[in-house]
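Sequence first, predicted model second:
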Amino acid sequence: MANPTRWVTDTGPEHSQWYVDRFRRLAAEGADLAGEARLLDAMVPPRARVLDAGCGTGRVGAALHDRGHRVVGVDADPVLVEAAGDAHPGPRWLVGDLAELDLAAAGEPEPFDAAVLAGNVMAFVAPGTEQRVLGRVAAHVRPDGVVVVGFGTDRGYRLADFDADAVAAGLRLEHRFATWDLRPWRDDADFAVTVLRRPA
């Protein structure tokens, strides 16, 4: 990994295991952990090929797999990827830096119908790599495919910078919402869900 991610530099050494334990607890309590997956499922054809970029513990990719989609998840944190594989054996889970993403080299040359970056992924990538991350993800999505990104607007990555980085990465903004359940966007919203498309 060329540059350490903010996930590494801005959190302590026990953070990854805390994160794994947190989502195991939420799942055991019956929390709704599939909202992002429901949105993406509505946007893609049956048995779509989906890239879960910054997959974490695999909750989004697993929910998409359960809906019949073919999922590859990638995360820079090996602790999270191991937890994803243990809990959700259906998708393929890989350790990798999104800024250097090359899935063809990992035996996944087929383009994806869609990519999803949930869970504040863009706020945790290495500083200065945001445009490259979007570009590498976009390069793995077929023409006319979608890239759906959600992150907190108070996390240090300005929405205006994100929009500029998306354009520079060759993506076109189609929709923006304030939540994953499609509540209308407001300029004062503290979360943004953005639907981007790779032009045909």
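Now that the structure is in, tell me what you want to look at.

C-alpha only now, for contacts and for neighbours.
Will do.

residue ranges of the helices in this protein, please?
6-9, 15-28, 35-43, 59-66, 78-87, 121-124, 130-139, 159-168 (DSSP state H).

okay, the ones you listed in a markdown table with distance to Asp188 next?
Converted to a markdown table, the helices of the chain look like this (distance: least, Cα to Cα, whole Å):
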| stretch | distance to Asp188 |
| --- | --- |
| helix 6-9 | 25 |
| helix 15-28 | 28 |
| helix 35-43 | 21 |
| helix 59-66 | 27 |
| helix 78-87 | 32 |
| helix 121-124 | 18 |
| helix 130-139 | 23 |
| helix 159-168 | 11 |
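
Any chance of CSV for those helices, columns mean neighbour count and distance to Ala189?
What follows is these, written out as CSV (neighbours: other Cα atoms under 10 Å; distance: least, Cα to Cα, whole Å):
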stretch, mean neighbour count, distance to Ala189
helix 6-9, 15, 23
helix 15-28, 14, 25
helix 35-43, 18, 18
helix 59-66, 24, 23
helix 78-87, 19, 29
helix 121-124, 23, 16
helix 130-139, 22, 21
helix 159-168, 16, 11
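
Could you measure from the residue nearest in space to the middle of the chain over to Asp181?
In the chain, the centroid-proximal residue (Cα atoms, centre = their mean) is Leu117; its distance is 1.8 Å. Distance from Leu117 to Asp181, counting by Cα to Cα, to the nearest Å: 15 Å.

Please apply the same query to Asp113.
21 Å.

more neighbours, these two?
The residue with more neighbours, out of Asp113 and Asp181, is Asp113; 22 against 12, by other Cα atoms under 10 Å.

which other residues reach the lengthiest strand in the chain?
Longest strand in the chain, counting residues (DSSP state E): strand 141-152. Identification of contacts with strand 141-152 by Cα atoms under 8 Å, 6 or more residues apart in numbering yields 40, 111-123, 138, 180, 190-200.

how close does the residue lying farthest from the centre of the chain sit to Arg22?
In the chain, the greatest distance from the average C-alpha position (Cα atoms, centre = their mean) is reached by Glu29, at 23.8 Å. Per Cα to Cα, Glu29 is found 11 Å from Arg22.

Identify the residue nearest Leu98 in space, chain neighbours excluded?
Sequence neighbours aside, Val133 is the residue nearest to Leu98 in space, at 5.4 Å (criterion: Cα to Cα, 6 or more residues apart in numbering).

then this one, side by side with the first:
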Amino acid sequence: MTGQQDRWAELTGGQGGEAYAQRFARLVESGHDIHGEAAFCAALLEPAARVLDAGCGTGRIAIRLAELGHRCTGVDVDPSMLAVARRDAPAQEWLPGDLARLDALDLDPDFDLVLAAGNVIPLLAPGTEPDVVRQLAGALRPGGLLVTGMGLDAAHLPLPEPPLTLGEFDDWCTRAGLTLRHRYATWSGDPYRDGCGYAVSVHSRPAG
């Protein structure tokens, strides 16, 4: 462990799994499409791609990507979230783990895509963000993609103020050997402009 509690645990006490699942169940009941992140990622992937859902939570995205034919592994540090994922998709691979110590899981570094959605990066333990980005980059095969989604203001975060800037995040990615390929304002692919409150970013590991 990193020795410091992540911001998500501070918000939920590590007991947010059922409440998080119920929130999305209500969205489904009201007619909302909850698979925007999965659709976005699927459009970037070849068939039967290998995907790491880093900070997978209750497994919503990884389960949908598996339904679309991809091979998905989910990692999360919150046992209450993983309990829901294992209940809903017991045949999939769900691993407990600190993203700052991802290498301790001995995963083969050949993922076609690593996903950190749901404000994973802003909700990390303070000071661990560069290490986590480096670990996520290290899990990619050459040419693989890191896809992230994060709020950039209080309106798009469960926090009173953003703990990081997009410039800082891009710098961590650059230091991890990644190159920014695309950036959008939503998972639907709306154009990103300076001042947007949310950013979906696609970084790649060099193919050479």
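Ah, there it is. Keep in mind that what you see is a predicted model, and the values were worked out from it rather than measured.

Report the buried members of the contacts of strand 141-152 of structure 1.
Buried members of those, counted by 16 or more other Cα atoms under 10 Å: 40, 111-123, 138, 180, 191-198.

What is the neighbour count of the residue nearest to Leu196 of structure 1 when sequence neighbours are not counted?
Sequence neighbours aside, Leu173 is the residue nearest to Leu196 of structure 1 in space, at 4.5 Å (criterion: Cα to Cα, 6+ apart). Leu173 of structure 1 has 16 neighbours, counted by other Cα under 10 Å.

which ones are touching the aligned partner of Leu173 of structure 1 in structure 2?
Per TM-score structural alignment, the equivalent position to Leu173 of structure 1 in structure 2 is Leu180. Applying Cα under 8 Å, 6+ apart, we find Leu180 of structure 2 in contact with 170, 201-204.

With His88 of structure 1 instead?
58, 62.

sorry, back to before: so of the contacts of strand 141-152 of structure 1, which ones are in strands?
Counting by DSSP E, the contacts of strand 141-152 of structure 1 contribute 112-117, 191-197 to strands.

what two of the residues you listed have the greatest distance between them?
Largest separation among those by Cα to Cα: Phe112 and Phe191, giving 25.7 Å.

Tell me if I'm right that Gly14 of structure 2 and Leu82 touch.
No: assessed by Cα atoms under 8 Å, Gly14 of structure 2 is found out of contact with Leu82, at 10.8 Å.

Not counting sequence-adjacent ones, nearest residue to the residue nearest to the centre of structure 1?
Leu117 of structure 1's closest residue in space is Val149 (Cα to Cα, 6+ apart), at 4.7 Å.

quick revisit: quick check: the residue nearest to the centre of structure 1 vs Ala189 of structure 1, distance?
Where Ala189 of structure 1 is concerned, Leu117 of structure 1 sits at a distance of 19 Å (Cα to Cα).

Repeat that for Arg49 of structure 1.
With Cα to Cα as the criterion, Arg49 of structure 1 and Ala189 of structure 1 are 31 Å apart.

Looking at these two now, which is surrounded by more residues?
Shown here are Arg49 of structure 1 and Ala189; by other Cα under 10 Å, Arg49 has more neighbours (22 against 14).

got a list of what the more buried one touches?
Counted by Cα under 8 Å, 6+ apart, Arg49 of structure 1 has contacts 69-71, 111-114.

Show me which of these is closest to Thr129 of structure 1.
Using Cα to Cα, those come closest to Thr129 of structure 1 at Ala114, 20.9 Å.

Enumerate every residue touching that closest one.
44, 48-51, 141-142, 145-148.

ok, 7 Å please
Residues near Ala114 of structure 1 by Cα atoms under 7 Å, 6 or more residues apart in numbering: 49-51, 141, 145-147.

for Arg183 of structure 2, same thing?
192, 199-202.

What's the local residue count around the equivalent of Gly189 of structure 2 over in structure 1?
Alignment note (TM-score structural alignment): Gly189 of structure 2 maps to Leu182 of structure 1. Using other Cα under 10 Å, Leu182 of structure 1 is surrounded by 12 other residues.

again with Ala178 of structure 1
21.

show me the contacts for it.
So Ala178 of structure 1 contacts 184-186, 189, 191-193 (Cα under 7 Å, 6+ apart).

ok, those in structure 2, which still hold?
Of the contacts of Ala178 of structure 1, the ones still in contact in structure 2 (both residues aligned by TM-score structural alignment, their matches' Cα atoms under 7 Å) are 184-185, 189, 191-193.

Now do stretch 160-177 of structure 1: distance to the chain's middle.
15 Å (Cα atoms, centre = their mean, to the nearest Å).

Between the two ends of it, how far is it?
15 Å.

swap in stretch 185-196 of structure 2?
7 Å.

re the thing from before, could you measure from the residue nearest to Leu98 of structure 1 over to Met122 of structure 1?
From Val133 of structure 1 to Met122 of structure 1 the distance is 8 Å (Cα to Cα).

now Arg155 of structure 1
9 Å.

Common neighbours of those two, please.
Joint contacts of Arg155 of structure 1 and Met122 (Cα under 7 Å, 6+ apart) do not exist.
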